[in-house]
Every structure is written in C-alpha cells, then in structure tokens.
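S.K.: The following block contains a protein sequence and its predicted model.
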Amino acid sequence: MSIMISTGRDEAALREEIVRFGRSLFDRGLTAGSSGNISVRLDDGWLLTPTNVCLGSLDPARLAKLDWNGRHVNGDAPSKEAFLHRAMYEERAGAGAIVHLHSTHSAAVSCMCGLNHDDCIPPLTAYFVMKVGRLPLIPYHRPGDPALGEAIRGLAGKHCAVLLANHGPVVSGTSLEAAVYATEELEETAKLFLMLRNTPTSPLNAEQIEELKSVFKLEI
C-alpha cells in the first residue's frame, strides 16, 4: 500500500478547487440537496467535504481535513462516507481526488436487476472506456456501513470507479478535474444505457478496447 505521493499543489488552491467543482456539479443537477461528497489528496492527508452540506454552497475554510489514519484534523465534521474515500486512496496510489455522487442516471442503473456485477455498464463509447473502463457493481450496503469500505478496497486496486448498488458511483482520478470529468462521462453513459434498453446495440468489442488501451496507455 502506497498513499504518500506528492500532490505538488497548494492546499488553499485545492480548497478553492473543491468549492468550484462542487458548485458546478450542483448547478448542473448532478447532485441534489446535501448528497454527494468530494475529496482531494494532500501530502499530509486529504480534504473532504463536510457532512450534511450542499456541494453547491461549500466554504473552503470549513472543508474537513483528515490524516492518513482517518483522524479528523480540522474543519467541520467530515462526510460519514469518509471511509469510502480512504479505502480508494489506500488502494490507488495514483488517485489525486475522488468524487461520489447520487447522480440520477448512474443511481438508476445501480437499482436495476440483472446487471453484470463485474462490468455493469457496457462499453458503449470510446470515451467511457478511456475515462472509466470497466465498472463493477458493489452489492447494497446501508449508508455509513463500514463494510462498504472493505468492499471497495477489494476492487479499487483494479478499477478507478465502482457503482454502489441502490446508491451511486464512486470515481477516482489523478486530479479533481479528472475525477469530475470521469464522473460526468459515467453519468452520460448511464443515460445512454437507459435510453437504449430494449434496443439492439453494438458496444465496443474486445479488439477495439485493446486498441484504445494501447494507443492511450490505459490501465483498465
């Protein structure tokens, strides 16, 4: 396990970035009420949005800061789903940020029966493959259940994103911008997936996916 990588970014700038992206996600309807949470890696821990706070009205000075043991260092009380972020960081040394939303189309897919738990949204577009790759489905756990962290830990080493059943996506990226863009691509692909139900489709085949992996140096 390796989690102590250098971010090379000023903490104050990262706090402002979380606020900016949080507001953008809220304003565009990708999160509602006080749902969802965002975190960013620091050299000495990580920042996390507080519990029961709308992503559209974050205060940079009140973001929670935690150390790598999960201890709350300063700021408001962290999201009760802090363990989701910690598990992902501990398994993905290259993760610089994590976004967890209850975005409508992704959450809708997470409620469907008959999904492939190893890859619950087909590779409908090259962009989904490039930004998300394979998307495993994690069985339902109640909100705040610490066992969910262990379930994520078992998959995060091989996957940059997971879908929580009856809940929503957890997506990591090398930066907050990358994590947000991947989350948006997942949401748009989930929308396509729902629109195309009962319609014959032609997802990318194995050869096409291998070409993307080779050309764009993907680890999926």
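M.R.: Great, that's in hand. The shown structure was predicted, so the numbers you read here are calculated from the model rather than taken from an experiment.
S.K.: When you work out contacts or count neighbours from here on, use the C-alpha atoms and nothing else.
M.R.: Noted.
S.K.: so how far is Val215 from Ile121?
M.R.: According to C-alpha to C-alpha, to the nearest Å, Ile121 and Val215 sit 22 Å apart.
S.K.: who's more crowded, those two?
M.R.: Ile121 (26 against 8; other C-alpha atoms under 10 Å).
S.K.: How much space separates the more buried one from Met130?
M.R.: To Met130, Ile121 is 14 Å away according to C-alpha to C-alpha.
S.K.: And for Ile152?
M.R.: 21 Å.
S.K.: quick one: which of those two has more around it?
M.R.: Taking other C-alpha under 10 Å, Ile152 and Met130 do not tie; Ile152 has more neighbours (26 against 20).
S.K.: And here is the other one:
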Amino acid sequence: MSEKELRERIAQHGESLYDRGLTSGSSGNISVRLPDGMLITPTNVCLGRLDPEEISRLDSAGNLVAGRPPSKEAFLHLAYYRSRSKEQAVVHLHSTSSVAVSCLSDIDPENVLPAITAYYVMRVGELTLVPYFAPGDQELAAAVELASKASRGVLLANHGPVIGGLDLDAAVYAAEELEETAKLYMLLRNLPVRFLDEAQQGELRRRFPS
C-alpha cells in the first residue's frame, strides 16, 4: 500500500472511531510504521476530521519530516515499535470502558482482562497494565516498551489502551475488540461468569496464530 493510501486509510479509520464514540475531542492517535519511520496523526486534531495530507511523517528517530506537528504521544508509538518488530500499526484511544477498567484497583496488572470471548483471545490475547504516568512523561516510553514485550496490547493506568496489529486494519480491529471486552467486563462485574478456560484459549491460539 502506498503512503498516500495509508494516509487515506488512517483518516477513514479515525473518522469511524470518532463517529462511534471510541474517542472524543482531540484525544487518541493512530500510527503506521514505514521502512524509515512512521505516519502518525497530528497533535490537537480530532480523529474524526483528519486531512490525509496533514498527517505527520516522522523519521526513525522521531523527527518531523512532513505534515503537521505530530501527536504529543508519538514517543509511545516509537517505543512500541522498538519492542514489537512484527506489528506495523498502533492505535491509542481514550475509549470509555477501557479507561474505566484502567482505573480499577483490583485488576491483575499482568493480564488485565479475562478471556470473555474467543475474539478477545484471537485479536488481543493478553493485556498488561502500565503504571500511571502524567501525560507526556517521557518515562512512560520505557514503561510501554517493557510492557509491550509481553503482550500486543497494554493498558495505561488511568489513561487508556495502546495496541498494535500486523497492519492498520488489524490494529483498529484489536482496539475495537479490546473496548468491547472492557465494556463486557464492566457489565459482568460481581456476576457469576463462565470465562474461557486455559484449554479453550490454547486451542484458539493454535487455530488462529497471531
């Protein structure tokens, strides 16, 4: 896919995520890895109103090459890409249910959400919690780089999810599946629930390797 096509796809996905309430205002950011850097949504721009030509292009060191100034959280994406060589796109949202889960005090930081559905296991797998850092804190990059070695998706405490995929569509679908699972988890709290057991999860991983 050409860079022009990638820019258009980022804008299309941004509009879809915004229209369905998975992000609001100018929150959230989307990136795609390039051979010599990445494309990422600009700072202070609503994902629902992206101009493909203004999407930021950064080199491998994070320097702006073209487009508007990048998201202030571009360093999170660079850290994620350093940790996971296969993933080619990253989505970071402030989606309501995922943020709600990130604020709970009784979640397992090694694997935040249980295996509620097969599609969560297939598209997300495990979700690691990253401790709270103030927005823009550069120490968050090291924490994300470390956490993402263990899982495709990480949840920033009191902030929101960061998740990647083998391509842009896969990253967006994973972010959507994560949010739906977080919503189910909040709905099911304090109810007797039948989660997928280890054998069922293992079978899914064998049949649908990521």
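M.R.: That came through fine. Just so it is clear, the structure is predicted and the values come from calculations on it, not from any experiment.
S.K.: what sits in contact with each of Ile121 and Met130 of the first structure?
M.R.: Between them, Ile121 of the first structure and Met130 share no contacting residue under C-alpha atoms under 8 Å, 6 or more residues apart in numbering.
S.K.: so where do the helices sit in the second structure?
M.R.: Remark: helices assigned in the second structure by DSSP state H are 3-19, 74-83, 96-102, 118-123, 139-147, 168-188, 198-207.
S.K.: residues in the first structure aligned with the third one?
M.R.: With the alignment judged by TM-score structural alignment, the segment of the first structure matched to helix 96-102 of the second structure spans residues 104-110.
S.K.: closest to Asp51 of the second structure out of the helices of the second structure?
M.R.: Of all those, helix 3-19 sits nearest to Asp51 of the second structure, with 6.8 Å by C-alpha to C-alpha.
S.K.: Quick check: closest non-adjacent residue to Ser57 of the first structure.
M.R.: Nearest residue to Ser57 of the first structure, sequence neighbours excluded (C-alpha to C-alpha, 6 or more residues apart in numbering): Arg23, at 6.6 Å.
S.K.: Map that neighbour onto the second structure.
M.R.: In the second structure, Arg23 of the first structure lands on Glu15 (TM-score structural alignment).
S.K.: can you check His141 of the first structure too?
M.R.: In the second structure, His141 of the first structure lands on Phe133 (TM-score structural alignment).
S.K.: Ok, Pro60 of the first structure next?
M.R.: Per TM-score structural alignment, Pro60 of the first structure is aligned with Pro52.
S.K.: Distance-wise, check that match relative to Gly14 of the second structure.
M.R.: 11 Å.
S.K.: And the two? Which one has more around it.
M.R.: Gly14 (24 against 18).
S.K.: From what I see, that one and Leu47 are in contact.
M.R.: Yes. Under the criterion of C-alpha atoms under 8 Å, Gly14 of the second structure makes contact with Leu47 at 4.5 Å.
S.K.: coming back round to it: from memory the match of His141 of the first structure sits against Ala141, does it?
M.R.: No. Judged on C-alpha under 8 Å, Phe133 of the second structure makes no contact with Ala141 at a distance of 9.9 Å.
S.K.: more neighbours, the two?
M.R.: Set side by side, Phe133 of the second structure and Ala141 show more neighbours around Ala141, with 20 against 16, by other C-alpha under 10 Å.
S.K.: That one contacts Leu76, doesn't it?
M.R.: Yes. Look at Ala141 of the second structure against Leu76 with C-alpha under 8 Å: they come within range, at 5.3 Å.
S.K.: Out of the helices of the second structure, the one nearest Ala66 of the second structure is which?
M.R.: helix 3-19 (12.1 Å).
S.K.: where's that closest one relative to the chain centroid, distance-wise?
M.R.: Offset of helix 3-19 of the second structure from its chain centre (C-alpha atoms, centre = their mean, to the nearest Å): 15 Å.
S.K.: who does that helix touch, helix- and strand-wise?
M.R.: strand 29-34 (3 or more C-alpha pairs under 8 Å, 6 or more residues apart in numbering; DSSP states H and E).
S.K.: Which stretch of the first structure lines up against the strand it packs on?
M.R.: Under TM-score structural alignment, the match for strand 29-34 of the second structure is residues 37-42.
S.K.: after superposition, how close is that stretch to the second structure?
M.R.: Superposed on the second structure, stretch 37-42 of the first structure shows a mean distance of 0.7 Å to its aligned residues (mean C-alpha distance after the TM-score superposition for the first structure).
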